[in-house]
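In: heads up, no residue letters with this:
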């Protein structure tokens, strides 16, 4: 059936657990204060971020939420955005791709992990590079509002927060490092009385590295040079490394983020990819290093990104560089003990053997002798263990940080490089002596094909299944989502995000939770077409999302707190059911938009398009899914 084109904006959204924020203006626990941090339109904004000033609210608070709302219309790539308080990254996001009739979305984020920053005046920098011209007409009109309030039960937050960044806020610029190309190293002399230290890593690939999990080995990059073009190298494996004084302190094996221009744009209207509006940071407990770090000397903190170098004979080692490029920062969270006390202890025992790596690849040719297929496999495992004895103002204890990770990837390029199948999974387990534990799994299957005819008309077809399982127990630096449900007076709060404006009050009979268990899966199929006079993309995507709490006194007992099943067909929400703490709610259905325009194919290489989504700018400017 032919649908009537809509005239109202399409409401895009990321599926995530609701964030409860206070309603009204004040409460028995203190004031409720809101402050607009940014109201700004990003047009031609490369190298010209928003710069504003934040002043603390005129009342005490221990919780902060932030609402980011964006509107756009026209044609545009998706773009990467990073918010800083001074030199410290506090929020990494990306944009949806607009339509002719416009789009709008909001995302609500818990931000109390940065209370040490919110307590003082800050320079707010929001770096969202965008380019507007006669073809790509979409600007991004944004509003960022923070809400400050107090709840009676809270978890402790860091006393001091330091950046691992380029520290460019004094020049009113964003402070992310670009790796390779920049040395992502900072030097600090830490306070002597630190009793716990955690470092988070924020990293995502761009340009040649945006879809790193489809990359091949360096020895195979020219397999289809005469047909599909040069492939991207350094293998489909990536490791983000944290080094302290040159010693490996922990790693992050990245989640395969897919921005809204990725693979095929029709996947992501109006449901965007997992974590696309809020790129997750990975935390590493470096408390075992405190006897070294609290000695009054300067120490180095460095972030590197590694792939694999291969010898062409089935052997590989970690590479010192990867392709261009990764956007990285780190954040150091310090928890202090008593004033005047000097933390001491034993030197850390660092057990970080090289990962075990297995690779293989094979090429077949057709009757003419031309390369027809390339198939390659990668498997990597790694174990990390760092321990010491730490003596703080609270006594002597053993401090430890361990990681156990496993990775597998299968890629098959057929039809002389025009069709690609990727099957990948990453699993990991992180454990700290603080009681923090994190287990995670990132399964991904993507199948995409590219075609172009003599008239220059381009088509892409794709199917995918991807997931995120992410379980957090104990004292995470970042809110795990469980804090919302552990509030003793839930009637004070109303849900924001997916269940906004539903006027829901949580039951006061919920148990206290010590763990947050998140599991979500997206499946879909989509097509893209770019002709002489038009381009569009459409598709079907289904997402199931489960968020559970693990009871504090019985961690094996879980309680479903939020569930959502949603299906989008050609930009229309066809199914949407949500359940919050046992109560199911109907959700308004979004409207359709016919033949949603997509960025046009600009005639450059197949490898810049196949598996990546259309319309990568020729200028090589920083952005997401199209830069």
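Out: Right, received. Where do you want to start? Because the structure is a prediction, the values reported are computed rather than measured. Numbers count the residues shown, from 1 in each chain.

In: every contact and neighbour count from this point should use C-alpha atoms.
Out: OK.

In: tell me how far stretch 343-354 is from the chain's mean position?
Out: The chain centroid and the centroid of stretch 343-354 are separated by 30 Å under CA atoms, centre = their mean, to the nearest Å.

In: can you give me the buried ones in it?
Out: Under the neighbour-count criterion of 16 or more other CA atoms under 10 Å, stretch 343-354 has 343, 344, 345, 346, 347, 348, 350, 352 buried.

In: what's around the residue lying closest to residue 526 once chain neighbours are set aside, how many residues?
Out: If the residues on either side of it in the chain are set aside, residue 526 comes closest to residue 539, at 3.8 Å by CA to CA, 6 or more residues apart in numbering. By other CA atoms under 10 Å, 23 other residues sit near residue 539.

In: make CSV out of the buried residues of stretch 343-354 and add secondary structure.
Out: Shown next, in CSV, are the buried residues of stretch 343-354 (DSSP: H, G, I helix; E, B strand; the rest coil):
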residue, secondary structure
343, coil
344, strand
345, strand
346, coil
347, coil
348, coil
350, strand
352, coil
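
In: would TSV of the residues you listed with distance to residue 247 be doable?
Out: Output for these, formatted as TSV (distance: CA to CA, whole Å):
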residue	distance to residue 247
343	20
344	19
345	18
346	16
347	12
348	10
350	8
352	9
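
In: which ones are touching residue 379?
Out: Shown in contact with residue 379 (CA atoms under 8 Å, 6 or more residues apart in numbering): 357, 358, 359, 406, 407, 408, 409.

In: among these, which are in strands?
Out: 357, 358, 359, 406, 407, 408, 409 (DSSP state E).

In: can you tell me the closest non-neighbouring residue to the second one?
Out: When you say that, I think you mean residue 358. residue 379 (5.2 Å).

In: tally of neighbours for the residue nearest to residue 543 when sequence neighbours are not counted?
Out: In this structure, residue 543 finds its nearest non-sequential neighbour in residue 522, 4.4 Å apart by CA to CA, 6+ apart. Residue 522 has 22 neighbouring residues, counting by other CA under 10 Å.

In: hold the first one in mind and look at this next one:
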């Protein structure tokens, strides 16, 4: 087995650790070679795109004098970091042997590279169901007024072969809500793959597939796509991209069915936008409208004078050498542990998505740390996938502040994925990032037909960027500590005046503030045989709209945060050429939205997992256990909770609890009791079902009195 060819099929930080010797044709990320003399890149497999440019090497970041001063305090710092990380990872110590089946991976000979691994699951060969706990669960669906199968296709050897079908809306059917169901069945041996769904050059869903592990496996995912309803109301081109390779050893073919469900919901009264694709395919409707570059420049269209809101929906995700960017080392340290056969990717562990218009930075976003089913250790995700793996939510970028730039002419939009350090480093040679990020963007446009024309200007704007880096690698210590901290801030004040067809005017002052922060820490000890990582991004975006009389017409705020903590430890091999290791993982993703200082919705997802895995020429094997927890709280205080535990390819439990708080439904019920001397048993039961436990203890005695 070639040690340098160990693939992401069992990847821990995607070859952060176990790619021990760099071969001419190394494997990484979701991308697989087509020719032995080509580097791996999904980008290279689309002939329309030029080969990747190699980023220039960055200058030395910390001089030797700084290192000497840092070394004096290294032991104390390392102790503090271990205390910090230890507290976050302490919950991992639960045993993984709670049942289920052990996953075995057997080393095979492969036509491309003799080090690729084949997965097989020992035990039950019946249909294995893999589920997700969605970050945006679909609630309150009534009976659909129409169902339609949009696609039923087997993606075998489908690399660079997306499927194009003609879409037509249902006839003689009134609908105002749309949901999509993605059913995927796969058998044999296969990697996880990205799935892209495009409608009229707009990416409306980015998902990924399960890894079958030699077992007939199925997944079903539901996504509410009502936001894109105007696209579903007219005929168009529907393109589905699932780049897959099939060889004598990679046998998995994905049988995919995409179904649309149409609803006529009485409670659906949102004004929905029209859409303009910002990254349309330059090579026809049969080529995916995405970019594989770190920097994407596209024109923003000239907009109508009655436009009231602009929102960019940005889909981008790290791939290949950038899939686990938060584990990458600064360039000067990436080869530090090669003598111990430990390889790392470079460009540092900080990434930020910056958006510019005519050279002015208007927004910054932290990328979400999605983990796909082959990520870190696939035995963790064989029953329940990690948060967001089946639904990579697009980033929302409010471009309303730059509306005055687009009334009379187009503007230049630039999307850049940065390593943070280049944004403040004055060095001529920049580090850049690795290959690659997959990006698409769509502009959502809201218009008001009662507006005759508009005028205004950008009153002021301001940007600030702060990036701090710290790295210390004492000689002969076998240790490295790396810390990167970044803060980005963008503010705008824009004057907008809308003149309505009836002669009235609306003078608005639009205030926009966007701040993101992130911290990444990596501690390597024992010559990188023990690797601890911590990634903490957060963001705060607020929008205020002030009217003519200084009245506050709109006051909204959105917050996001995440924490990814991991510890990987190599174990003593029992047999020659075996590579055993232990992984502890904790991932949490949270968000909250406020309007007028009142909560609209709050979401929180958390995963705590542990796995042991052994890479062996006699057959790789491993176990994994993950506890998934999800909470959704709405503006009324009602909560939805879901908790599930999986161990060794078996779901041990999956529980959902809900509570309805003291809110409008409860008030309506209470009003119906006002004229009653005493509620009936049936009425009390109705009331009880509308209350959570605390409310029941408070209100039922009051009613009975």
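Out: Structure received. This is a predicted model, so every value here is computed, not measured.

In: alignment lookup: the residue nearest to residue 543 of structure 1 to structure 2.
Out: Using TM-score structural alignment, the equivalent of residue 522 of structure 1 in structure 2 is residue 607.

In: which of the buried residues of stretch 343-354 of structure 1 sits closest to residue 309 of structure 1?
Out: Taking CA to CA as the measure, residue 309 of structure 1 sits nearest to residue 352 out of these, at 19.5 Å.

In: can you tell me what that closest one aligns to in structure 2?
Out: Aligned by TM-score structural alignment, residue 352 of structure 1 pairs with residue 463 of structure 2.

In: please apply the same query to residue 275 of structure 1.
Out: The alignment partner of residue 275 of structure 1 in structure 2, by TM-score structural alignment, is residue 388.

In: check the gap between its match and residue 133 of structure 2 for me.
Out: Per CA to CA, to the nearest Å, residue 388 of structure 2 is found 8 Å from residue 133 of structure 2.

In: check which helix or strand the residue nearest to residue 526 of structure 1 maps to.
Out: strand 535-551 (DSSP states H and E).

In: what's the first helix or strand after that strand?
Out: By DSSP H and E, the next helix or strand past strand 535-551 of structure 1 is strand 554-569.

In: wait, the match of residue 275 of structure 1 touches residue 370, no?
Out: Yes - with contact defined as CA atoms under 8 Å, residue 388 of structure 2 counts as touching residue 370 (6.2 Å).

In: please identify the buried residues of stretch 117-126 of structure 2?
Out: 117, 118, 119, 120, 121.

In: check stretch 286-306 of structure 1 too.
Out: Of all the residues in stretch 286-306 of structure 1, those buried under the rule 16+ other CA under 10 Å are 286-295, 299-306.

In: out of the residues you listed, list just those in helices.
Out: Of those, the ones assigned to helices by DSSP state H are 290, 291, 292, 293.

In: what's the last one aligned with over in structure 2?
Out: Taking TM-score structural alignment as the criterion, the aligned counterpart of residue 293 of structure 1 in structure 2 is residue 406.

In: you'd agree that match is up against residue 305?
Out: No - assessed by CA under 8 Å, residue 406 of structure 2 is found out of contact with residue 305, at 9.1 Å.

In: tell me the most packed of the contacts of residue 379 of structure 1, by neighbour count.
Out: Within the contacts of residue 379 of structure 1, most neighbours by other CA under 10 Å means residue 409, with 23 neighbours.

In: which non-adjacent residue is nearest that one?
Out: The shortest distance from residue 409 of structure 1 to any residue other than its chain neighbours is 4.3 Å, reached at residue 424 (CA to CA, 6+ apart).

In: hang on, the earlier thing: in which helix or strand does the match of residue 522 of structure 1 reside?
Out: With DSSP H and E as the criterion, residue 607 of structure 2 is inside strand 598-615.

In: same question, residue 80 of structure 2
Out: Under the assignment here (DSSP H and E), residue 80 of structure 2 is part of helix 74-89.

In: which part of structure 1 matches that helix?
Out: Going by TM-score structural alignment: helix 74-89 of structure 2 matches no residues.

In: next, the angle from that helix to strand 598-615.
Out: 110 degrees (axes from the mean of the first three to the mean of the last three CA atoms, to 10 degrees).

In: please identify the buried residues of helix 74-89 of structure 2?
Out: Using 16+ other CA under 10 Å as the test for burial, helix 74-89 of structure 2 gives 74, 78, 81, 85, 88, 89.

In: residues contacting the residue lying closest to the match of residue 352 of structure 1 once chain neighbours are set aside?
Out: Residue nearest to residue 463 of structure 2 in three dimensions, not counting chain neighbours: residue 490, with 4.6 Å by CA to CA, 6+ apart. Residues near residue 490 of structure 2 by CA under 8 Å, 6+ apart: 361, 362, 363, 364, 461, 462, 463, 464, 512, 513, 514, 515.
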